[in-house]
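S.K.: sharing a sequence plus its predicted fold:
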Amino acid sequence: MNDIVIGAEDRVALVTGAARGLGAAIGRSLAEAGHPVVLADVLEGVEALAATLNAAGHRARALRLDVADEGAIGRLPETLGPWWAALGVLVNNAGISPKVEGRKRLVEEIPTEEWRRVMEVNLTGPFLLCRAAIPVLKRRGWGRVVMMTSQAAHVPSSITGAYYGASKAGLMGFARNLAVELGSFGITVNSVAPGRIRTDMVAGAAPGMNEAFLARIPLGRLGEPAEVGAVVRFLASDEAAYLTGTTIDVGGGSYMP
């Protein structure tokens, strides 16, 4: 399936951090909506997910990619060929949130290199990908960029460190600025801010953390990855054409601005 020529009307969706959790759910949701999907990650798992989607009759390919590797981003036109030329949807989902025994580091405990790596993956990576993708989307006169941020961008978190919240707040601000720059080209840029969603990352929290968080969720449960995928699928559609520069919170009511 990876040697197909993408038709002019196809809109390839590139999803980063797609090996598991939210990224995998988003990739599956977009594939089910008819998009050819490129599943990008540094982790194992993207190949298996691509194979599963192809076996189900969708169009998918796996790509091992470190979003903080500027050289690798620059080679995407060559690496993806016609899939890159047909790019229509970019979902910047890759992100890291380091923990120590399931708990966040306090600011005074954060090593400088760990701070830098979080910023490189969570914020610089989306910048590099957007910068590379903009010319393609402009040529097509249509595009959807979705930034996967977090409710930690809105309020301090007892679970994620300050560098995670700072990077996600920066991503939200980046999205708003980009929305202004690209609106006249038929390209929308929006953010999705999940709350506590049932993923491996959430499951790795220290004992009692998720239970304490549940008390602040009006719907009384953790979210499911597919529910986030459905929101991204909508933002990638023609029905969301008049929505840009906004943030959709998917947290069961745990954050209400």
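M.R.: Thanks, I have it.
S.K.: contacts, neighbours, all on C-alpha from now
M.R.: Fine.
S.K.: same for the helix ranked longest in the chain, what does it pack against?
M.R.: Criterion DSSP state H: the longest helix present in the chain is helix 162-182. Applying 3 or more CA pairs under 8 Å, 6 or more residues apart in numbering; DSSP states H and E, one finds that helix 162-182 contacts helix 112-119, strand 143-148, strand 187-194.
S.K.: dump the ones you listed into JSON lines; add mean neighbour count and distance to residue 14 as well.
M.R.: Converted to JSON lines, these look like this (neighbours: other CA atoms under 10 Å; distance: least, CA to CA, whole Å):
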{"stretch": "helix 112-119", "mean neighbour count": "15", "distance to residue 14": "21"}
{"stretch": "strand 143-148", "mean neighbour count": "26", "distance to residue 14": "10"}
{"stretch": "strand 187-194", "mean neighbour count": "25", "distance to residue 14": "14"}
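S.K.: got another one to weigh against that:
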Amino acid sequence: MYELGQRFTTGIDIDHALVAKFAEFSGDLNPIHVDAVVAREFGHPKPVAHGAILVAIISRMIGMEIPGPGAVWLSQNVEWLQPVYVGDRISVTLEITEYSQGASLLTLAVCAVNHDGTKVMQGQARVKQGYNLARTRERKMDKKGLAILTGGSRGIGATIAAVLAEDGYDVALIFRSNREVAKKVAASVQSFGRKCHLVRADLTIPGQGTEDLIALGPCNLFVHAASADIGTVRIDEGACSSQDLYDLHWQVTCKAAMELVRLVMPGMVEAGHGRLIFMGTSALDSSPPVGWSPYLMAKHALWGYVRSLAVELGPKGITANMVSPSMIITDLTKNVPHRAKEIEARKNPVRRLAQPGDVADAVRYLASDGASFVNGQNIFLTGGI
């Protein structure tokens, strides 16, 4: 980002070798440039440097500094006010007088002065800032760093924790109440030689414990796998008159996600690298089960948030994606009858239900260097339904 009035300055010593080299390159062998005797005959105390040498210095500054590699020089007007002589020390300054970020155009005031402070040249340049259409892929991280994981003490989250540890991440595991279960997951993480930080936080209450994450330092991966129990509330039986379940899902699924992203985002922005991954549901893209409106409304809102994160943080090297599995046998589906699960498995093209490992593998991919161009996507793990 540039600012009006911002200046860039460079200096150059004008010597005989430089003038001779430029004369040979350009073919301008006018004797006042290369012959001191002739220069004096024309009234100059020393050989006169080619004016285009200073233009070449402007070209160097535009191409290497302001705005730098990829820049296209659109126009230049120059007024030479005084001769530049061999032996002069010249200082060239470019000052931003106009900047259009949308058009990537810069207007630069040009000024050159000699070692006596005498202005020898002035003018104006217009430059288009270059844009690398193929931009270098983000550098691979030598160290995986810290992954923060919600909902990691059970089901999908526990499997994700183990996979991330296997891939080299230390894990900060957010759990609500069952420390003993969380310790078992921590042991799984530690079995891969990684650290596991247990952070007790109640995501059903805003700010309840999440501030403890700040002490752990920056992270480069955040996975939001926490979810309230789905529950069922039929709209045609007065669901809208009771907001408790709706509020619960909104808090755990959306507000907690936003709160945690606010905590991890500054470190990711500073590092120029980060991954944000959220759990969705295949019901986002199909007819939902009856009674799922509190759960599904929150997931749709979360998906909208993920898409916005992808757009706004992508330029900062941070990607945001969602993984949406179909039915999985976890605590969240404990109230689904076994017969219904069996029917679901039989009608699936791969003849089974999704497994926590399927989700963990998708998270592993999205967290990898190979997914640097995957952003704002919702990966549906449905087996083909």
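M.R.: Thanks, I have the structure now. Here the structure is a predicted model, which is why all the values come from computation and not from measurement.
S.K.: fetch the TM-score of the aligned pair.
M.R.: After superposition, the two chains reach a TM-score of 0.86 (TM-score structural alignment, normalised by the length of structure 1), with 239 aligned residues with a CA RMSD of 1.9 Å.
S.K.: ok, residue 100 of structure 2 touching residue 128?
M.R.: No. Applying CA atoms under 8 Å, one finds residue 100 of structure 2 not in contact with residue 128, separated by 9.6 Å.
S.K.: for structure 1, which segments count as strands?
M.R.: Along structure 1, counting by DSSP state E, strands occupy 12-16, 37-41, 60-64, 87-92, 143-148, 187-194, 247-250.
S.K.: please list the residues outside the third one that contact it.
M.R.: Contacts to strand 60-64 of structure 1, defined as CA atoms under 8 Å, 6 or more residues apart in numbering, come from residues 1-2, 31, 36-43, 46-47, 49-51, 53-54.
S.K.: please apply the same query to stretch 294-305 of structure 2.
M.R.: In contact with stretch 294-305 of structure 2 (CA under 8 Å, 6+ apart) are residues 230-233, 245-246, 249-250, 253-254, 280-281, 283-284, 288, 322.
S.K.: relative to structure 1, which residues correspond to it?
M.R.: Using TM-score structural alignment, stretch 294-305 of structure 2 lines up with residues 163-174 of structure 1.
S.K.: buried residues, that stretch. List them.
M.R.: Under the neighbour-count criterion of 16 or more other CA atoms under 10 Å, stretch 163-174 of structure 1 has 163-172, 174 buried.
S.K.: ok, average deviation of it from structure 2?
M.R.: When structure 2 is overlaid, stretch 163-174 of structure 1 sits 1.0 Å from its aligned residues on average, using mean CA distance after the TM-score superposition for structure 1.
S.K.: ok now that stretch, how far from the chain's centre?
M.R.: With CA atoms, centre = their mean, to the nearest Å as the basis, stretch 163-174 of structure 1 stands 13 Å off its chain's centre.
S.K.: quick one, helices of structure 1?
M.R.: With DSSP H as the criterion, structure 1 has helices at 21-32, 46-55, 70-74, 76-80, 82-85, 112-119, 125-140, 162-182, 200-203, 209-214, 225-235.
S.K.: tell me the most buried of those?
M.R.: helix 21-32 (a mean of 25; mean count of other CA atoms under 10 Å).
S.K.: report the aligned residue range of structure 2 for that helix.
M.R.: Matched against structure 2 by TM-score structural alignment, helix 21-32 of structure 1 falls on residues 155-166.
S.K.: kindly report the same for stretch 134-147 of structure 1.
M.R.: Stretch 134-147 of structure 1 corresponds to residues 265-278 in structure 2, going by TM-score structural alignment.
S.K.: count residues in the vicinity of residue 197 of structure 1, would you?
M.R.: 23 (other CA atoms under 10 Å).
S.K.: equivalent analysis for residue 242 of structure 1, please.
M.R.: For residue 242 of structure 1, the neighbour count with other CA under 10 Å is 10.
S.K.: wouldn't residue 223 of structure 1 be in contact with residue 210 here?
M.R.: No. The pair residue 223 of structure 1 / residue 210 is not scored as a contact, 11.7 Å apart, by CA under 8 Å.
S.K.: could you tell me which residues touch both of these two?
M.R.: residue 196.
S.K.: residues contacting residue 224 of structure 1?
M.R.: Residue 224 of structure 1 sits in contact with 197-199, where contact means CA under 8 Å, 6+ apart.
S.K.: contacting residues for the residue nearest the centre of structure 1?
M.R.: The C-alpha lying nearest the average C-alpha coordinate of structure 1 belongs to residue 93 (CA atoms, centre = their mean; 1.7 Å). Residues near residue 93 of structure 1 by CA under 8 Å, 6+ apart: 15-18, 22-23, 147-149.
S.K.: let's see that with 6 Å instead.
M.R.: The contact partners of residue 93 of structure 1, taken as CA atoms under 6 Å, 6 or more residues apart in numbering, are 16-17, 148.
S.K.: that one matches what in structure 2?
M.R.: In structure 2, the residue paired with residue 93 of structure 1 is residue 225, using TM-score structural alignment.
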